[in-house]
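S.K.: Predicted model and sequence follow; I will ask about them next.
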Amino acid sequence: MDKKNLNLGLLFESVVDKYGSLNAIIFSEKHTVTYNELDGLSNQIKNALNENQLNSGNLILISGDKSLSMFATIIAALKSGITYCVYDPLGPAGRLRRIADVCKPQLIINSSEDDFILGDGFANYNALSYGSIREQAQTLASSRDDKVSNILGSQLAYVMFTSGSTGTPKGAMITHDNVNVLLNWSLEEFSFGPGELLANVNPSYFDNFVFDFYSSLFSGSAIVPFNSNQVNNPYELLESINNIGCTSWFSVPTMLIYLQNMKALTQDSMKNIRRIIFGGEGYPKSQLAEVFKVFNKRIDFYNVYGPTECTCISSCYKVSENDFKNIGGFLPLGSMIPNFKYCILDDKLDFVNTGESGELCLYGPAVGQGYCNDSNKTEAAFIRGQPYAKPGQTVYRTGDIVYYNTEDQKIYITGRSDNQVKHMGYRIELEEIETCATQLRYVRQACCIRNVDNNLSTLILFVSTSKKIDIKDMRADIKRLLPKYMIPSKIHIIDRLPLNANGKVDRKALSLKAQDL
C-alpha cells in the first residue's frame, strides 16, 4: 500500500497486517506487546471512545504516562479521526487547566499518577481514567471496522503544546498528511523496520516523541519507552538499553551532556546502538566531540532540526570528523528533508542578502495548521503565499536567526529572535555569549540571562564546569573571546543547569535565580 495515500489509522493497520507477530512495544525484557495485541486493544478503546460519544473531529486530552493504555489510545484516536493531545502527568495542575482551556477537549483521560485531574478546576470537563476506559473496552469488539477509511489526510492527528518556558502554552496543530511527510523521510533516511528498537527517552508530551512514536510503530520496528525515573538514572537507563538491545537513540543534547557529566558514556554503553540522533537545541561542538570520539567508529551521529509547528523535523545533518577541525560553535542545520523549502527574512519580512543573518522561515507539506484556537498567534507566525512561496502555501516563521555560509554552502543558527536583547545600546544574541563560554574546555554548559533592575541591564552567565575554576580566571578567558559590551556582569558556577519538562535548559528558572544574585 502506498503510504502517501493513507491516513495514519489505515497505515498502522497495514503495518499490523505485515508485522503482526512482531513486538511493537518493549517495556522490559519480560514485558512486550506485539503489533496484533496493540491493534486489538486499540480497536477496543476506539469503540469505548465511541461509546462515550467521541466522534471524528473531536479532541481528547490524554495523560502521557507511557503506559500501554496511552499507546493504544493514541492509535485508537488515529483510527477514529479524533485529535489527541498528550499532557505531562507530573506537571502542575494549573498549566494543565490552561492547556485544557485552550484546546477545549471533549474528554480528558487521566492516569493513576494524576488523580488531581478530577478535582477543582476541571468541573467543566468530562474526565475518565485509563482504567475506566480499559474496563469498558474489555466488553467491546477488538475487530476492525470500515470507518477508518473515511478519515481524511487533512484532518488533525494531534495538538502539541509548546513548553511553558516562553510563556502561555501554544497548541501546534498537526494533520495526518503532515505526519506522513515526516514518516516517509524518516523511513527512507534511517531504514527503520523489523529488527530496529528505538529507545524512547523523550517525554510523550514533547515533539521529539513524535519521531520516536511514528518511526517505530509505523515501520515494523519496536519502541522501547523509558519513564522519567529511568531516564533520571543514567546507569540503569544505559544498562536497560544494552540488555534490551536498542538500536537507535534520539534526544535533546542536554540529555547526552548529562550522561557525559555522569561519565556514563563509555565503550561498554550503547553496545547495539547504530545511530545517535539529537535535536531540539544546539549541541556545543566541544562537548559533542567527546561523545563522537568514543562512538564514531560504530555509531552514526545526526543533528536534526525542526520546530514543533513543522512536525518535529525539517532538516538533517550527518556529523563527520571534519566538523571538529574547528571546535567552536555548533553544527550546521544540514539539508532540508524532501518537500521542505526555506527562506531567510529580515525583521520587515524582506529577503536578506546572501550571507546576512535573518529569521529562518519554512514552507512545505509538513508545516502545520497554526495554533489551536488562537488566530492572533497563528497570523503572527504563519504567513501565506508570495513572495515567499507559491500562492496558498503557508510559511512558518521559526524565530531562529540563521545565515547562509557561502564558503561551505550550509545554514547555521546564531540564536533566537526572542533571545535578542539590547544591552548598553548594543543588540546582542545571548547564544553568542553562551557559545563562546562553551568553547572553554572546562565549561560543560552555559546559559546567559539578561536581568533588568531599576532600568539597569546586566548580563548574568550561569555555567557548569568539569573542574574547579576561579571565576576571575574564567572572566579573563571570556574577555579573550568577546567584546567588552558582551562580557557578563556576573558569572555564577552551579553543579548542573536546571532543565524544564522537555529536558532543555530552563531559562525561566535561571531568570528567577538571577533576580536573587
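M.R.: Yes, it's here.

S.K.: can we go C-alpha only for contacts and neighbour counts from here?
M.R.: Noted.

S.K.: so how far is the strand or helix carrying residue 514 from its chain's centroid?
M.R.: Secondary-structure element containing residue 514, defined by DSSP states H and E: helix 507-515. Relative to the centre of its chain, helix 507-515 is centred 23 Å away, using Cα atoms, centre = their mean, to the nearest Å.

S.K.: what about versus this one:
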Amino acid sequence: MISSRSLVDDLRSTAARHGGRTAVIDGTGSLSYSRLDDMAEHIAQALREAGVQPGNCVAWHGTKSRTAVAAVHGILRSGAGYVPVDPDGPIARARLIVERSRPSVVVTDTTARDLWHTVAPDLTWRTLPTGSPTDTPLWYAIPPAAARAPLPDLAYVFHTSGSTGHPKGVVHTHASASAFVDWSVDELRLTEQDVIINSAPLHFDPTTLHLFGAARVGAAVALMPATAAPFPAAYIDFCRQVGGTVWYAVTSTLIWLARRGKDALPQLGSLRAAVVGGEVLPPGDVNTLFAALPGIRLLNVYGPTESNVCTFHEIRGPQPLDAVIPVGRVLPGAEIVVVDEALAPVSSGSVGQLLVRGSMLMEGYLDPEQTAHAFVHTTDGRQWYATGDLVRENKAGEFEFVGRRDAQIKSRGFRVEPGEIERHLHAVDGIHECVVVATPDALFSTVLTAFVSADDVDVVKAVPGLLRERLPHYMIPQRIVLATGELPRNSNGKVDRNALSELAARPTTLGDSPGLTIVH
C-alpha cells in the first residue's frame, strides 16, 4: 500500500514554518530552509522541463555539499526518485549503475561531469538551473538508452554489492523511507534545535535520517567536509564547531574515534545522542565513549539497506569487556522471525537466519530476478526478506548478531563463524580492529587469516595463545597479519572484507604488502 506521506511534503512544510532556520551546513557555508526550498523548486522545474516523469529514476553523481542536498530534494520534488552514485568510486562503476538503473536524466556537478566525458563523450551536458548562481553549478544529460518504466511511489535507489558481481539496486519508496524517518524522529526526539552530523556519503543509507529526519522537524544537517573526515581531531573539531547534537554513523567510525581521538572526545559536549550500526560494537569502545560523554544516549541499530533499520538496542552505561552488545528488539512497524534451513522458526537461544518484513522494507530490487531470490516464504506461508544474517535471541528477549549465513564456513569438517573469532579478538587489550577471512586451501580445505591492527607487535604475538584458551582448535586462525595502520575501508567507511580476502588468497606475497606483517 502506498502511503500518502511523501518526503517532499516535509521540506515544503518545514520551509513554511522555519524558513529562516539553517537547513544545511557544509565546509564552506550554509543554506536556510527557505533557500533550500527555493533551490529544490528551481531544480525540480528544470527536470520536469527536461522530460522527467513521476516515478522515473534520476541519477545524482557529485561531491557531497549543500548544493548536492538541494539536488536530492529537487529530484524528489520533480516526482522522480534519486539514484546516488559514489563520487569517489571508479567512473566505470558509475557508468554500470547508470546503465542498470536507466535514469531519464543524469545530474552531476562539474567534477563528475568531466569524468563522464572520459567514458561517455557523446553525452550532451546542459546547465541545470538552481536559482543560486553563487553555489556550485549543476549539469544534466539525457542518456541515450530509454528510461526505465516509472516505479510507483519511488523515493530512491541505493546500490549495494551483489554476490553476482553486479551492484544491486535497492528500491525504497516514500512509504518505506517515511516509516524509518517516523521512528527516528520519535525515538531520538528530534526538534528544530538539533544539529545532525553527517559523515556518510550520500549513496549510503544513514543519510535517510540525516537529510529527511532534519527536514521533517527543521533541524540542521552538518555535512562533514572531506578534508576533516580522515582525521580524528579534525572530525571532532568540526562536530564541536557546528554544535552537533545527534550523530549517526557506522560502528567503525565510533571505534576509530574512541581509539584514535580518545583525548578529544570530551569536546563533544553538545552531543546528546549517538546511533551506530553496520558492524559488531566492541564493549571497550562503548566504555571509552561513556567515560568522555557520560550523559549521552547510545543506540546500537541493525538493518541491511533493504530494510532500513529494523532492530535497535539502547546501551545504558559502561559494559563488561566480554559483553555481547545486542542488536536489540524490533522497531514498531517491522516484524522479524529467526528460522532454520527449512524456514521454520527456531527456539529461543538457537542460532538462525533473520527474516524481516514490514513498513520499512524495500519494494524490491531494480532487477526482478534479484528480487525473486531475496524473498522467501516461511512454513506458515508468509513472505519475508531473507537478510542472510545469523542471530540468536538472548535471555532478555533481544537479538544478538552471530554472523553471516554466506560467511559461515567449514574448516576441516567443522562449522566456523568468523564473527565469533572476531569477538574474541576484539576483547584482546591493545587490538584496535580485526577481521577474519577464509580462503580455500588444498591441504586444509580452508585457511583462516586474521587481520588485526595494533600498536604493539607483542600483543599480536600473544593472540594464538589467548585464543586457544577460548576457542576450539579448528577456530584458531592459521595466519595472523598485523596492519601497522588502519584496515582498508570501502567508500561507506566499513572495513573492506573483499580486499582482505584477496590479500589472504595470495599468501606468498602477503608479507610483502605495504603496512602488513605476518606475525603468526
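M.R.: All right, it came through fine. Quick caveat: nothing in here was measured; it's all calculated off a predicted structure.

S.K.: What's the TM-score once they're superposed?
M.R.: Their TM-score after superposition, calculated using TM-score structural alignment, normalised by the length of the first structure, is reported as 0.89; 488 aligned residues with a Cα RMSD of 2.4 Å.

S.K.: still on that earlier bit, residues making contact with the helix holding residue 514 of the first structure?
M.R.: Contacts of helix 507-515 of the first structure from elsewhere in the structure, counted by Cα atoms under 8 Å, 6 or more residues apart in numbering, are 165-166, 447, 449-451, 460, 462, 498.

S.K.: Rebuild the residues you listed as CSV, extending it with distance to residue 129 of the first structure.
M.R.: Output for these, formatted as CSV (distance: Cα to Cα, whole Å):
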residue, distance to residue 129 of the first structure
165, 28
166, 30
447, 40
449, 41
450, 43
451, 43
460, 45
462, 42
498, 32
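
S.K.: with those in mind, which one is nearest to residue 349 of the first structure?
M.R.: Minimum distance to residue 349 of the first structure across the contacts of helix 507-515 of the first structure is 22.5 Å, recorded for residue 166 (Cα to Cα).

S.K.: how about the strands of the stretch 251-400 of the second structure, start to end?
M.R.: 273-277, 297-302, 311-315, 329-330, 334-339, 352-358, 364-365, 375-377, 383-393, 399-404 (DSSP state E, counting those that start in this stretch).

S.K.: What's the average distance for the last one when superposed on the first structure?
M.R.: It stands for strand 399-404 of the second structure. Superposing on the first structure and averaging over aligned pairs (mean Cα distance after the TM-score superposition for the first structure), strand 399-404 of the second structure comes out at 0.7 Å.

S.K.: Quick check: buried residues in stretch 184-203 of the second structure?
M.R.: Along stretch 184-203 of the second structure, the positions that meet the burial threshold by neighbour count (16 or more other Cα atoms under 10 Å) are 184-185, 188, 190-192, 194-203.

S.K.: Looking at these, which is nearest residue 302 of the second structure?
M.R.: Of all these, the one with the least separation from residue 302 of the second structure (Cα to Cα) is residue 184, at 13.2 Å.

S.K.: Shouldn't the closest one be within a helix?
M.R.: Yes. Going by DSSP: H, G, I helix; E, B strand; the rest coil, the assignment for residue 184 of the second structure places it inside a helix.

S.K.: List the contacts of the aligned partner of it in the first structure.
M.R.: Matched to the first structure by TM-score structural alignment, residue 184 of the second structure sits across from residue 186. Counting by Cα under 8 Å, 6+ apart, residue 186 of the first structure touches 192, 215.

S.K.: returning to that earlier point: check which residues of the helix holding residue 514 of the first structure are buried.
M.R.: Counting neighbours by 16+ other Cα under 10 Å, one finds that the buried residues in helix 507-515 of the first structure are 507-508, 510, 514.

S.K.: any chance of these in TSV, plus distance to residue 134 of the first structure?
M.R.: Supplementary listing: the buried residues of helix 507-515 of the first structure in TSV, determined by distance: Cα to Cα, whole Å:
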residue	distance to residue 134 of the first structure
507	40
508	39
510	42
514	47
